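Peer 1: Structural data only, the sequence is not supplied:
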């Protein structure tokens, strides 16, 4: 039972999350900067799939501002922003139940399609601008806007409806910061590269207009596959951003719009000006609709090794379901409070008494946590992953599944033939399969040999 003195939100539900929801499947949606993200399903008949973001209260530094933005989020209801459906809390954690978008991040689906029309790029951009407009009217900033901030609502390759995610969660840890030494970045609160960061962010002056800048960079990438600034390395690119050295690769009226967005703050277009720009309502000829996107560079701007992600799923399927079921039973027995979290040392003490769990006990030493506690799905995924790596046989079996010609190599044709039969990848193109192979193809012969394949799993590529 929640101690009322620990209550953060008067409108939150104090009953247990698991009374209304159950974990959907065996996979976590993964950890993130803003807390563990888990896929749940309502227990009622025909229950909806939801995203649940688990935020430990101890991780929230700026508590008052965080509460303020979450209270605002409660009333946001727009088709391009993931809706906060309800909130559960206990003494230790906040459980945010959100709309579930399973279509992947903005650039992921475009890479799968391997094509985009100018009118489609505009439709995506309009949704980005609409979501920012609503958020800014509610005095909420995303603060770290990038392609991963937008997810497609479903996997349908022709459905380009997107939603802004993670809104309101950026104040969990600390305010935005970038530390420099000798004019080079040595530390930042931001995840990944800073290619979408506005010039003012580099000097600690983030405003809502910083997100308008990011939207302009995203638009340029959607149209060309490239950033609107060049550089031989990250630091040179960052310097060109700060010096406003823009080099557009776009053509036509849209270049004028992007140029007006990628300006210093005082000259930068506001949202209402963007919405009224001629390009936003332009009729495109057949020639104008066709975009010459550099997908090789486009791929470099994504943060995922997609081939590794796909193959990990195949290897994990080699693990017997009984082993995974055993993990679930162990966890549930130890999670007396139903919080979804338990301490690693508690698992160790419990398993030491049971010889039949010796294998799990050995694997526990590889499990990584921040504070000694772990969520069930993170616990299970890490254990399964370590078990996969302990036995190279599973990796070899997966390799042979794709080596359709029994040549000791996986070709572009092999990869496409198998993936295109799967629901999640039925729209995948052969061109994109070539890009996936290039992620690990060290000798650049266009095929994956077994040594290259196994190196991918141990991150030596």
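Peer 2: That came through fine. None of the values given here were measured: they were computed from a predicted structure. Numbering: from 1, shown residues only.
Peer 1: can we go C-alpha only for contacts and neighbour counts from here?
Peer 2: Fine.
Peer 1: which residues does the closest residue to residue 97 other than its chain neighbours contact?
Peer 2: Leaving aside its chain neighbours, residue 97 sits nearest to residue 52 (4.6 Å; criterion: CA to CA, 6 or more residues apart in numbering). Counting by CA atoms under 8 Å, 6 or more residues apart in numbering, residue 52 makes contact with 37-40, 95-98.
Peer 1: surely residue 436 meets residue 306?
Peer 2: Yes. Using CA atoms under 8 Å, residue 436 is in contact with residue 306, at 6.8 Å.
Peer 1: Then the residue nearest to residue 97 would be within a strand, right?
Peer 2: Yes. Counting by DSSP: H, G, I helix; E, B strand; the rest coil, residue 52 is located in a strand.
Peer 1: who's in contact with the residue nearest to residue 54 when sequence neighbours are not counted?
Peer 2: Distance criterion CA to CA, 6+ apart; nearest residue to residue 54, sequence neighbours excluded, is residue 95 at 4.7 Å. Residues in contact with residue 95, defined by CA under 8 Å, 6+ apart, are 17, 52-55, 87-89.
Peer 1: buried ones in stretch 386-395?
Peer 2: 386-389, 394-395 (16 or more other CA atoms under 10 Å).
Peer 1: One more to weigh against that first structure:
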């Protein structure tokens, strides 16, 4: 395979032109008939004092190039959060902050950290993110010296899944390292989350360079041990992320970097030479399949396998597998059907709740999503849903109808937040406190009523600026039992099949 062929294979991992148009170009005519809901609508920016809403610990739990991360508790709910503070004096290049906030708002994947909201005051910018109590992958490796092949494969699979999703959405992370992967919990086989998009690079459709070619980057960024050799030559593509994942895998299996050095210069020299070995005694106990995978990643860019090829490698497939019972699948099919038939307001409420839940509350749903998403691109297609839930006795027409009913952003597939919204357990969406917070989100003026104007403003007014207010009026009318043109809290709860506490 020559270099052009390799690049052609790699570019197939991106969204197609058609997929991009569905994702990035808002169709006004379609929106006139469809009530569009996107996950990023629920990530708010607030100007003002963050300490009014959060109790923030004084001592940071992590530090990065742009700021520190603090453990915090939301005063209203008691929920734990990780708040990244970026001091004003450290914002030398505002584009880095824009990169991170934009990426986190739009990315929607089980292996990427969730952004809840952002704040800004005179001291800096604050990113309120999910709290991962399991700590960094770096610390996990350090504490254990090295990992078992099964453990390493499970983590590596999640790392690659996050890369595939980022690349499909035209984002190159450029700083993949164990420090930038967090465990959600301290439990065995905890979900791993990718963090810190400060050095990421985003590309849009107009920047496409032509069929069979990858966009090239020139900035020398990253962390020495994990930087691909082509970065050091100031001419590289998305494939640099795959190299970094290969270095992480090597370190997970033996506890040492493949290209050692006491200084950056020594490390860079070793990277450029590209020679590494499996000579330490520990490698005698590691399978040839694991070594084969590493050997296919830590090679020059034109020879390097793609992220999808990594996941299809025999070693990854052998070490990672999951299956769900017929009964479990049926439970989720029933939930998907209920969401499909739900009112538009109820879908919006469930989507809001899905954007706010913790990982522990949706653990089984996350596992099932990953199991159904066979190509690991972060989207469930009609074909994948049909195959993934084949034991639930559904025909293809029924599956197509479910996907259409769950696909609230109308991109032709089910993304992560849509799947979570559709499969939330009743204990979450019937919880009084959760619903009170959801109501307050939509009730912008805090008058105890939600009108069509507030609904429009909450659900990204910029997307709906050309849409007739009748679209939103019809959504309100569905739940407006007293016909006053607004939804009060009683009606809001009835929409969710929940009674007020004084009615119970």
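Peer 2: Received, thanks. Nothing here was measured: the structure is a model prediction, and the numbers come from that model.
Peer 1: Show me where structure 1 has its strands.
Peer 2: Secondary structure of structure 1 (DSSP state E): strands at 21-30, 36-42, 49-56, 84-89, 93-99, 150-152, 162-164, 178-181, 184-188, 341-343, 373-375, 409-410, 448-449.
Peer 1: can you put those strands in JSON lines and add distance to residue 213 of structure 1?
Peer 2: Shown next, in JSON lines, are the strands of structure 1 (distance: least, CA to CA, whole Å):
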{"stretch": "strand 21-30", "distance to residue 213 of structure 1": "29"}
{"stretch": "strand 36-42", "distance to residue 213 of structure 1": "28"}
{"stretch": "strand 49-56", "distance to residue 213 of structure 1": "28"}
{"stretch": "strand 84-89", "distance to residue 213 of structure 1": "26"}
{"stretch": "strand 93-99", "distance to residue 213 of structure 1": "27"}
{"stretch": "strand 150-152", "distance to residue 213 of structure 1": "16"}
{"stretch": "strand 162-164", "distance to residue 213 of structure 1": "16"}
{"stretch": "strand 178-181", "distance to residue 213 of structure 1": "18"}
{"stretch": "strand 184-188", "distance to residue 213 of structure 1": "19"}
{"stretch": "strand 341-343", "distance to residue 213 of structure 1": "39"}
{"stretch": "strand 373-375", "distance to residue 213 of structure 1": "37"}
{"stretch": "strand 409-410", "distance to residue 213 of structure 1": "42"}
{"stretch": "strand 448-449", "distance to residue 213 of structure 1": "40"}
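Peer 1: Looking at those strands, spot the one closest to residue 326 of structure 1.
Peer 2: strand 21-30 (12.4 Å; CA to CA).
Peer 1: For the residue nearest to residue 97 of structure 1, what is the corresponding residue in structure 2?
Peer 2: Residue 52 of structure 1 maps onto residue 83 in structure 2, with residues paired by TM-score structural alignment.
Peer 1: With residue 80 of structure 2 as the reference, measure out to the residue nearest the centre of structure 2.
Peer 2: The centroid of structure 2 falls nearest to residue 109 when counting by CA atoms, centre = their mean (2.7 Å). Distance, residue 109 of structure 2 to residue 80 of structure 2, using CA to CA, to the nearest Å: 20 Å.
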